[in-house]
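# Whatever this is, show me its structure:
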Amino acid sequence: MAAVKIYDDLEHNISDEDMQTVFMEWRTNPGLLHNESMKMYTALLEDDNVEQAQEVFKLSVERGILPTVVLYTCVTETYFSFGKNKDALEAYQGMLAAGVALNCYTYTVLIKGLIDDPNFIGDAKKCLLDIMDRDMRPNAATYTVVFVGFVKKEDKAAEEEGKELVKVMIRKGNGPKAREMMRVLQDNPTTLIRRVLDIVFSKVKA
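Next comes the predicted model:
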């Protein structure tokens, strides 16, 4: 009943016409959200977030309840697909206000969406720090895109901010891993890869 109420509240409180259309699609085809639950479950397992994956599976498959974290994550991801980063960020803040237990998959969606707009790189960085403050480990793909975002800003201040972020990650026991980052970066231009690694590993070596 609580999950149904949250769903109804979200649907009725969101005035965005694009989102209203999406909610109608979800209402008429519940399988769409079930598929999103399975996507989240699979991604969490692949990153060895077993407990988080089991929680999603337990609710969505064993009990037939749509986890609120899945719903909010879908709302956030949909806003990003419409290029509405500010609304996506507000949906994230709504999750926090509602006491939704966020997982690593949700944060990955959020960070990758925010980083596409240089104006939101500071918010992406805050979300990355929030993961670690909640004793969760961001995967290499998630933290690497943040450093790519700093490089793409094309200014010295952004690069220095990236270097400071590395120091914080190391202090929190989540230092960047070179081999995993290289796998994430392999399809990018060589110059971008070199600049990202220069930011990250100048501090690691120090």
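# rest of the way, CA atoms for contacts and neighbours
OK.
# Which residue ranges of this protein form strands?
Using DSSP state E, the strands of the chain do not appear at all; there are none.
# so where do the helices sit in it?
If DSSP state H is used as the criterion, the helices of the chain fall at 2-13, 17-28, 31-46, 50-57, 68-81, 85-98, 104-114, 121-133, 140-152, 156-171, 178-185, 190-205.
# Present the ones you listed as a markdown table; the columns should include mean neighbour count.
A markdown table is the format used below for the helices of the chain (neighbours: other C-alpha atoms under 10 Å):
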| stretch | mean neighbour count |
| --- | --- |
| helix 2-13 | 13 |
| helix 17-28 | 13 |
| helix 31-46 | 17 |
| helix 50-57 | 17 |
| helix 68-81 | 21 |
| helix 85-98 | 17 |
| helix 104-114 | 22 |
| helix 121-133 | 18 |
| helix 140-152 | 22 |
| helix 156-171 | 17 |
| helix 178-185 | 15 |
| helix 190-205 | 15 |
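# Also this sequence, please, to line up against the first:
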Amino acid sequence: MKVLKKATEYCEDKDLKEMFDMNIGDYDSLNKYAIKVFDAMANDTLAVEAKELFKPRSESAVLPDVAIYTVVIWACICFSNIKAAHNVYQCMIDNGVAPNSCTYIILINTLANNSSSDVNFVWYAKKYFLEMLAKGMTPPSSSYMAVFKAIARQEPVVKAKEARSFLSRYKQRGSALS
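Reported below is the predicted structural model:
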């Protein structure tokens, strides 16, 4: 529960904090919510990533810290609070918890597909996509396309060069578009 408290402490949104308290305020509730998140991921083409994310740390079936943070990020996104989701991600990094491919995919797709006028979301989506590649993880083509389209949406003429640059860096890493 210490990790859950850390993951939710930077949430400033009153309604979101209430939702956390009601839905994942104790370990049993967290487990139930984690099962819902696992099911949603598995039914949304992230089955392999979900299995990796929710693999227990030991025989005691305790959720890994990365899974707890990712569940909280997911909850923020479901509550349409992308900024809070990104803050939870930053908290995760600050507390020394390394994201896995599932965390990256959820965050990248959310940041890139966000219709907000916050151009930093696109910058972060691109940054996390490239981090994922640098760590040897293979992002799905949906993440690549989300980032590519987000860059192109910003300022089509000016950002076209940046989108081409992004494409060439993606191909240089040895990844094939599928």
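# which residue is nearest the middle of the second structure?
Among the residues of the second structure, Leu107 comes closest to the average C-alpha position under C-alpha atoms, centre = their mean, at 2.5 Å.
# any idea what that one aligns with in the first structure?
In the superposition onto the first structure, Leu107 of the second structure corresponds to Leu110 when matched by TM-score structural alignment.
# Do I have it right that the residue nearest to the centre of the second structure meets Ala125?
Yes: counting by C-alpha atoms under 8 Å, Leu107 of the second structure sits close enough to Ala125 to count as a contact (7.3 Å).
# quick revisit: can you give me every residue that contacts the residue nearest to the centre of the second structure?
Residues in contact with Leu107 of the second structure (C-alpha atoms under 8 Å, 6 or more residues apart in numbering) are 73, 85-86, 125.
# so who does the nearest residue to Asp13 of the second structure once chain neighbours are set aside touch?
Spatial nearest neighbour of Asp13 of the second structure, chain neighbours left out: Ala84 (7.9 Å); criterion: C-alpha to C-alpha, 6 or more residues apart in numbering. Under the criterion of C-alpha under 8 Å, 6+ apart, the neighbours of Ala84 of the second structure are 10-13, 73, 76.
# same thing with Glu62 of the first structure?
Counted by C-alpha under 8 Å, 6+ apart, Glu62 of the first structure has zero contacts.
# Pull the contacting residues for Gly149 of the first structure.
Taking C-alpha under 8 Å, 6+ apart, we find Gly149 of the first structure in contact with 115-116, 118, 121.
# What remains of these once you look at the second structure?
Counting by both residues aligned by TM-score structural alignment, their matches' C-alpha atoms under 8 Å, the members of these that carry over to the second structure are 115, 121.
# is it possible to export the contacts of Gly149 of the first structure to a markdown table including distance to Leu45 of the first structure?
As requested, the contacts of Gly149 of the first structure are exported to a markdown table (distance: C-alpha to C-alpha, whole Å):
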| residue | distance to Leu45 of the first structure |
| --- | --- |
| Ile115 | 24 |
| Asp116 | 26 |
| Pro118 | 31 |
| Ile121 | 27 |
